[in-house]
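Enquirer: Next come a sequence and a model predicted from it.
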Amino acid sequence: MARPLRTPPALASAPSVRTDDPRRLAGELGTLLGEGTVAVHDNRASLDGALFTRSFDTISLGYLDIGTPTTIDIPVTADAVTVCMNQGGALAARVDGVTVHTTTVQAIVLSPRTAVRLEMTPESPQLLVRLERHAVEAAVARTLGRRVSEPLRFEPLFDLSSPESIRWSIAVQLLSTESMTDSSLLTLPLGRQSVADLLVASLLLLQPSNYSNSLRRQATSGLMVDALAYIEQHLAEPFSLAVLAHAVHVSPRHLQQTFRDRLGTTPSGYVRDQRLQRVRIDLTDADPRRGATVAGIAQRWGFTHAGRFANEYRDRFGESPSRTLRGA
């Protein structure tokens, strides 16, 4: 009696193969992971292997379930980035000479054209998400504004237990859900591209690679441009870190850290310094004989506590605001 398969609903009706022939399974796997061999550990045991696959342009979704302890050897993986997610039990693998062990809260990331050996057990079926290399590298190039100069390489062990990894899980869930829907986004070129972009962006932002530092610097530069532009437009208005973070689509904590890293201050400290500079400009240009006052100009730029403002101004510019106004 054939053992029951725990096929994900997204692939229940997908093209599939179930075989006891290691060569046939290796051939089918070749189109997804790369050409290699499949070897059952016990020569007296029969292979019980099943592979389900579904492709959408630059994305492929697969499910590999093997009912006998088996070694899969692929000397050179496909020209794609493939994420192998354990659906149960544990999996041992060797990726480009590095041994990794995964449970259901880790995944293996196979970079394009790397060597991998998977030690499959009946308890460790794999959900496979393949992203074509050119699609991933195109996203890197768009972000950096230049061509990719060296082959993309990810660290092989992907931690799915961190709070941030929910982004990857959501992207995979969207792919799975749309795979089951008749009026799916995946039936349209724009929809397929949108889902692919979400998967690629999630992986690039979450999983360390040889481009992570460049991507992080570029993302930070864009964030700072947006944040400083927003502050400039709303400088005279009451300041809220939460509102600024929402406007630039990051968490307040991330925004705080970015300002410290790039400017050596906090967002509120930056706003205060900019307001002090605007006050100084206005005080320098103002004429007290025409009714200009320190209090009026300070309030225009959001300083409502006269004593605190005077102390901050003196610390920043080495003189009192009234002295600046008098032009002395």
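Expert: Nice, I can see it. Residues are numbered from 1 along each chain as shown.
Enquirer: from here on, contacts and neighbour counts on C-alpha atoms
Expert: Noted.
Enquirer: where do the helices sit along the chain?
Expert: For the chain, applying DSSP state H gives helices covering 22-30, 133-144, 166-179, 189-206, 212-233, 241-247, 252-263, 267-285, 294-300, 306-317, 321-326.
Enquirer: which stretch among those comes nearest Arg117?
Expert: With CA to CA, the closest approach to Arg117 among the helices of the chain belongs to helix 22-30: 12.7 Å.
Enquirer: list the contacts for the residue nearest the centre of the chain?
Expert: Nearest to the mean C-alpha position of the chain, by CA atoms, centre = their mean, lies Leu205 at 2.5 Å. Shown in contact with Leu205 (CA atoms under 8 Å, 6 or more residues apart in numbering): 212, 215.
Enquirer: Against Ile231, how distant is it?
Expert: 26 Å (CA to CA, to the nearest Å).
Enquirer: And for Asn210?
Expert: Where Ile231 is concerned, Asn210 sits at a distance of 33 Å (CA to CA).
Enquirer: second one coming, line it up with the first:
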Amino acid sequence: MRSRGIPPALAEHEIFYTEQAPEAADLLGRALSPARLSLGEVDSQRFAASLHGVRLRDVSLLHLDFGIAADLDMPSMGPYYAVHMPTNGRVLCTHDGRTIECNPIRAVVTSPGMEMGMQFAYDSPILVLRIEQEALTSHLTRLLGGTLSQPILFEPEMDLTTEAAMRWTGAIQMLHTEIFYEDSLVQRGHGIGSIEELLMSTLLLLQPSNHQARLVMPVEPVGKRVVREALDYIEAHLADRVTMTDIAKNVHMSIRAVQQGFREELETTPMLYLRDRRLERARADLVDGLPRDGVTVTDVAERWGFNHLGSFAVLYRKRWGESPSETLRR
């Protein structure tokens, strides 16, 4: 039974196509992680590898197809989490000491730095949802209201037939739709953050991990509750003028108590956290913006509360290693 081919939303977004196995391994190494690719003798002359995909900001949707049977070994996954979902056939995956048959009803979730082995059966293309490690860690930190004691580590096997997993499938379909339609919010550079946060939250809530219990059934000390409520307030007022008095008033605690909570849970101060989140939002606008559409560094900086352009540029370069104008021009 032949697969239905490349998802329509990705069909016009080819990253590479090659009929040479060494070249395919090299290109996959650049796109995903350094990899070794080996083919069986049967049908090896018919080998053709293709990778299609799009990246929003911190979330990418990729489609990998070898056509024939192939073995792909990645000694160390890159700094990202990924959900591997075959759209046809089967892929035997070895990850975190487990071997799992991955197919259209069973996916595999990988964590950074671990070895990943994949044995592709004939006609077994795979859809990969990739989330950058830093983004997922930051998102979970905001949800929990505190720093993580250890990196996120997911249970590798994901059963796509459960009722809970239907929400994951729905989130993927929403992403596909937003990418496919030219007049969608995402295509117009809006709502990208919301889509990414939906995907990250859904994965964190549904897939077992070493932090899921804290997220699903949190038992919060007063300090953690204060920090979480302060983070919610800051997130909702990033574009507004916010003072320590505003934050303390809205969480019904003293300024000192809020500051102490941030030091203990996040190892920072409320105002430094606010500044960092504004820098992240400014970068997102610059990445999405196009100079021909009238987007300027000055407008973006002022939108997120940076009224001194020189200071904004210094902070921006220190955080990302490039100037705001360089980001806008890319």
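Expert: Cool, got the structure. The structure displayed is predicted, hence computed values, not measured ones.
Enquirer: just to revisit the earlier point, which one of Asn210 and Ile231 of structure 1 has more residues nearby?
Expert: Counted by other CA atoms under 10 Å, Asn210 of structure 1 and Ile231 do not tie: Ile231 has more neighbours, with 17 against 13.
Enquirer: which residue sits closest to that one, ignoring its sequence neighbours?
Expert: Val271 (7.1 Å; CA to CA, 6 or more residues apart in numbering).
Enquirer: how many neighbours does that neighbour have?
Expert: Val271 of structure 1: 19 neighbours (other CA under 10 Å).
Enquirer: so it makes contact with Tyr230?
Expert: No - using CA atoms under 8 Å, Val271 of structure 1 is not in contact with Tyr230, being 10.8 Å away.
Enquirer: hang on, isn't Pro156 of structure 1 packed against Val109?
Expert: Yes - the criterion here is CA under 8 Å, and Pro156 of structure 1 meets it with Val109 at 4.7 Å.
Enquirer: show me what contacts Pro34 of structure 2?
Expert: Contacts of Pro34 of structure 2 by CA under 8 Å, 6+ apart are 25-26, 28, 74-76.
Enquirer: For the residue mapped onto Thr99 of structure 2 from structure 1, give its distance to Ala227 of structure 1.
Expert: Thr99 of structure 2 maps onto Thr99 in structure 1, with residues paired by TM-score structural alignment. According to CA to CA, Thr99 of structure 1 and Ala227 of structure 1 sit 42 Å apart.
Enquirer: ok, now Leu47 of structure 1?
Expert: Applying CA to CA to Leu47 of structure 1 and Ala227 of structure 1 gives a distance of 58 Å.
Enquirer: higher neighbour count, these two?
Expert: Leu47 (23 against 19).
Enquirer: In this structure that one contacts Ala26, no?
Expert: No - Leu47 of structure 1 lies out of contact with Ala26 (CA under 8 Å); the separation is 11.6 Å.
Enquirer: For Ser55 of structure 1, give its distance to Val129 of structure 1.
Expert: Taken as CA to CA, the span from Ser55 of structure 1 to Val129 of structure 1 is 10 Å.
Enquirer: ignore the last one, Leu255 of structure 1
Expert: Relative to Val129 of structure 1, Leu255 of structure 1 is positioned 32 Å away (CA to CA).
Enquirer: what's the closest non-adjacent residue to Phe66 of structure 2?
Expert: Ala49 (4.4 Å).
Enquirer: Distance of the one you found relative to His190 of structure 2?
Expert: In terms of CA to CA, Ala49 of structure 2 sits 33 Å off from His190 of structure 2.
Enquirer: okay, the two: which has more neighbours?
Expert: Taking neighbours as other CA under 10 Å, Ala49 of structure 2 and His190 compare with Ala49 leading, 22 against 13.
Enquirer: what's the distance between the more buried one and Thr169 of structure 2?
Expert: 26 Å.
Enquirer: now stretch 213-223 of structure 1, how far from the centre of its chain.
Expert: Going by CA atoms, centre = their mean, to the nearest Å, the spacing between the C-alpha centre of stretch 213-223 of structure 1 and its chain's C-alpha centre is 12 Å.
Enquirer: Give me the buried positions along that stretch.
Expert: 215, 220, 223 (16 or more other CA atoms under 10 Å).
Enquirer: cool, stretch 247-266 of structure 2 as well?
Expert: 247-248, 251, 255, 258-262, 264-266.
Enquirer: now swap in stretch 30-48 of structure 1 and tell me
Expert: Neighbour count says stretch 30-48 of structure 1 has 30, 32-40, 47-48 buried, by 16+ other CA under 10 Å.
Enquirer: Mind checking which of the residues you listed land in strands?
Expert: 37-40 (DSSP state E).
Enquirer: how much space is there between the closest residue to Ser184 of structure 2 other than its chain neighbours and Ala9 of structure 2?
Expert: In space, Ser184 of structure 2 comes closest to Glu178 once its chain neighbours are excluded; the distance is 5.5 Å by CA to CA, 6+ apart. In this view, Glu178 of structure 2 and Ala9 of structure 2 are 9 Å apart by CA to CA.
Enquirer: Next, the angle from the helix or strand containing Gly223 of structure 2 to helix 133-144.
Expert: Taking DSSP states H and E as the definition, one finds Gly223 of structure 2 inside helix 222-236. If you take axes from the mean of the first three to the mean of the last three CA atoms, to 10 degrees, helix 222-236 of structure 2 sits at 120 degrees to helix 133-144.
Enquirer: How far away from the center of its chain is helix 222-236 of structure 2?
Expert: Using CA atoms, centre = their mean, the offset of helix 222-236 of structure 2 from its chain centre is 23 Å.
Enquirer: who does the very next helix or strand once past that helix touch, helix- and strand-wise?
Expert: The helix or strand immediately downstream of helix 222-236 of structure 2 is helix 244-251, counting by DSSP H and E. Applying 3 or more CA pairs under 8 Å, 6 or more residues apart in numbering; DSSP states H and E, one finds that helix 244-251 of structure 2 contacts helix 222-236, helix 255-266.
Enquirer: For helix 244-251 of structure 2, give me every contacting residue.
Expert: So helix 244-251 of structure 2 is in contact with 226, 229-230, 233-234, 254-255, 258, 270-271, going by CA under 8 Å, 6+ apart.
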